[in-house]
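Colleague: no sequence on this one, just coordinates:
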């Protein structure tokens, strides 16, 4: 039978190495063609490695957590034939058989193989007899609650024994404390490095303002259903934010610029990054040439990028570039924050939760849906005049969206 190499995919030019994230198959298991064998995690994205043939996973050379490079051999696939299938079935039956003398051997071995490292340590520390515990986790897996219940029952039984033998009751307390040490993902590690670099290499400052969101809320209520029927996507807030940000970048080119050594690079195009929270950490996919987008195009693209980020399907190209970033902490309920610049960009806009608050309008106190804006910027490049002027323009456009149509 022929063996086929399982190779690391070609890594992007900006990525020198990667980490083996998850093996989905164990040695000896059958694999279908194009079935995902392993995930490879880079600083930016997760790459899936599918099986090139139908067969059996013969060998794993690089375990989870190992650092690998482009085109490195991860393991071997063995082409499956009828003889190997028969052997596998015979071995499987052999291990599933239970004799009358040892009816629980197979069950105990199977349970032991399902114990997590934390549970194993807990069992050893408290001298627990695993055979007396019935797992309540998925597939009969023993979980921490099972150990705790066993220890409590053991204490109660010992107390009852002491009482029946007329021995004074002795209080016993077993405190079970558990820790779990998990290595940082490459994305989280890279994110930590970049955040520290920003803190140490920029003169970051944040300026604030607040926006009355009533006009945009009224537009969404009035035209939301028509917009969705026409374009097949909901009219959200993000398209308004991006349009306002875009107008600001056109009128304040310093906000759209970056520092490269001793030079200032002014970008004559508008690529806006959108901060997206994913299970693996924060990523910033990019909307390229956003000045060519309609409101509907923006909503569709933002939705697409958010779903890809959630599922870990973003490509390197979708995460590369960007001249300015928008981060929306309001989706998590954040009232106010000081966002950190996404290097090599020079500014980032933080938008927050919309709250009804009393405000003074025409010398009258009224309740309005208000939202705080926060613009963090690199003071080496952007002065107070540009930063405050930019934020005021974004505020004015959001409070009166008709300014976008009239270009005023």
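Modeller: Arrived safely, thanks for sending. Because the structure is a prediction, the values reported are computed rather than measured.

Colleague: for the rest of this, base every contact and every neighbour count on C-alpha atoms.
Modeller: Noted.

Colleague: can you map out the helices along this structure?
Modeller: In the chain, helices defined by DSSP state H lie at 82-96, 105-113, 117-126, 144-164, 186-201, 214-231, 238-251, 295-311, 316-319, 384-399, 402-406, listed in chain order.

Colleague: was I right about residue 372 contacting residue 207?
Modeller: No - Residue 372 is beyond contact range of residue 207, at 10.6 Å (criterion: Cα atoms under 8 Å).

Colleague: between those two, tell me which one has more neighbours.
Modeller: Between residue 372 and residue 207, counting by other Cα atoms under 10 Å, residue 372 is the more crowded of the two (21 against 15).

Colleague: list the contacts for the more buried one?
Modeller: The contact partners of residue 372, taken as Cα atoms under 8 Å, 6 or more residues apart in numbering, are 208, 209, 210, 211, 335, 336, 351, 352, 353, 354.

Colleague: which other residues reach stretch 309-324?
Modeller: With Cα under 8 Å, 6+ apart, stretch 309-324 has contacts from 12, 44-46, 255-258, 267, 270-273, 276-279, 283-288, 305, 308, 342, 345-348.

Colleague: oops, could you answer that again for stretch 181-196 instead?
Modeller: 18, 19, 41, 42, 43, 44, 45, 280, 281, 282, 340, 343.

Colleague: which of the residues you listed fall in strands?
Modeller: Members of the contacts of stretch 181-196 lying in strands (criterion: DSSP state E): 18, 19, 41, 281, 282.

Colleague: put this next to the first one:
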């Protein structure tokens, strides 16, 4: 029975390639159709690809390699035997026939015989013994390691990335950098992954494709948009009192907690309806006014910032918004957020307050024209009816593209959001 090719599936219209980040089954393993087989990391999301058939896996592309959509990365042999499984003995006339012993050499020549050619790994067309994997070869070039001095620990003696890392560590010194080292970053050092190269006092690892794309989009936003930020603050007393009063009954009826984000999503929709330019975008020399309200909610994951989109927020209830957010959070934990979850969006809300941020200036998420930043709630003295009182206050920030949104519209939009949050009953009654 012919082997079944394993291909990289399409992950969206704009996605043409990705990185095969990891195989979830080892080479030579027996797998079942539908089992998670490998993971492809694109600039938008990470996708688990299931096995297309039952059989024995033959890996054709190493982890860490860039692959195009539609490319073949391996095969599945429906009639193959798992790696390491003994072959069944041949039978003759009902009796097992022992495998023939290797015949001794009959050569009488005194000349020494050439060493045997290394045999390929299981599968017949696999890598030769001592041949480095693509990732091992790339790392060896970066770290100036002579592959002839490295002993392979992979199948058939193949040199793996881990073998090269071991050789670098055994050497005890890292190669001289080609350029002066950059000053240390004040940000916390990320936890090294299994694919990291540790040399002396540094740890080097590949920048994930999604972080490369984030970097490109942030730079694009800074270079193409005229970004300004306006600030205000909201008294969270009414929202906190409402949540405290109904949280148990709400959880019992809807199965989710009543969070702050649903209030801000609803408040944003009311403000966007009042100021359509904030929900619009620039397309060449035209302004595109969006008559729908798809709000992206920025979430931080181990792979970087993602902005899944809550569709048609104007038609959703508070419970509908909360359930959608809970679903995105679960997908993020399970690394299952797909491209469709991230595409589109007319406005974004980001909550730096969950990390303790008191104030920030969020960056636009192109091609959107505005983004709302939420922050920590702190008790502060404020003046209410000519009296100084202590209230739970939150700073709000609205960054906007001044090419399409005037200052008056931006300030008025943020004031509208503030008013809705401070008087949630009015927002719920849509007055």
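Modeller: Ah, there it is. Quick caveat, the model's predicted, so the values are computed rather than measured.

Colleague: returning to what we had before: which among the ones in strands among the contacts of stretch 181-196 of the first structure end up buried?
Modeller: Buried members of those, scored by 16 or more other Cα atoms under 10 Å, are 18, 19, 41.

Colleague: quick revisit: of the contacts of stretch 309-324 of the first structure, buried ones?
Modeller: Neighbour-count burial (16+ other Cα under 10 Å) applied to those gives 44-46, 255-258, 270-273, 276-277, 283-288, 305, 308, 342, 345-348.

Colleague: out of these, list just those in strands.
Modeller: Filtering these for strands - DSSP E - leaves 46, 258, 272, 273, 276, 277, 283, 286, 287, 347, 348.

Colleague: hang on, residue 234 of the second structure packs against residue 391?
Modeller: No - look at residue 234 of the second structure against residue 391 with Cα under 8 Å: they stay out of range, at 9.8 Å.

Colleague: list only buried entries from the contacts of residue 372 of the first structure.
Modeller: 208, 211, 336, 351, 352, 353, 354.

Colleague: which residues touch the residue mapped onto the first one from the second structure?
Modeller: In the second structure, the residue paired with residue 208 of the first structure according to TM-score structural alignment is residue 231. Listed by Cα under 8 Å, 6+ apart, the contact partners of residue 231 of the second structure are 395, 396, 397, 398, 414.

Colleague: can you put the residues you listed in JSON lines and add distance to residue 63 of the second structure?
Modeller: Shown next, in JSON lines, are those (distance: Cα to Cα, whole Å):
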{"residue": "395", "distance to residue 63 of the second structure": "45"}
{"residue": "396", "distance to residue 63 of the second structure": "43"}
{"residue": "397", "distance to residue 63 of the second structure": "42"}
{"residue": "398", "distance to residue 63 of the second structure": "41"}
{"residue": "414", "distance to residue 63 of the second structure": "47"}
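
Colleague: any idea how far residue 370 of the first structure lies from residue 395 of the first structure?
Modeller: 11 Å (Cα to Cα, to the nearest Å).

Colleague: to residue 33 of the first structure, which of the helices of the first structure lies closest?
Modeller: For residue 33 of the first structure, the closest of those is helix 82-96, at 16.3 Å, according to Cα to Cα.

Colleague: the alignment partner in the first structure of residue 240 of the second structure: neighbouring residues, count only.
Modeller: Residue 240 of the second structure maps onto residue 217 in the first structure, with residues paired by TM-score structural alignment. By other Cα under 10 Å, 14 other residues sit near residue 217 of the first structure.
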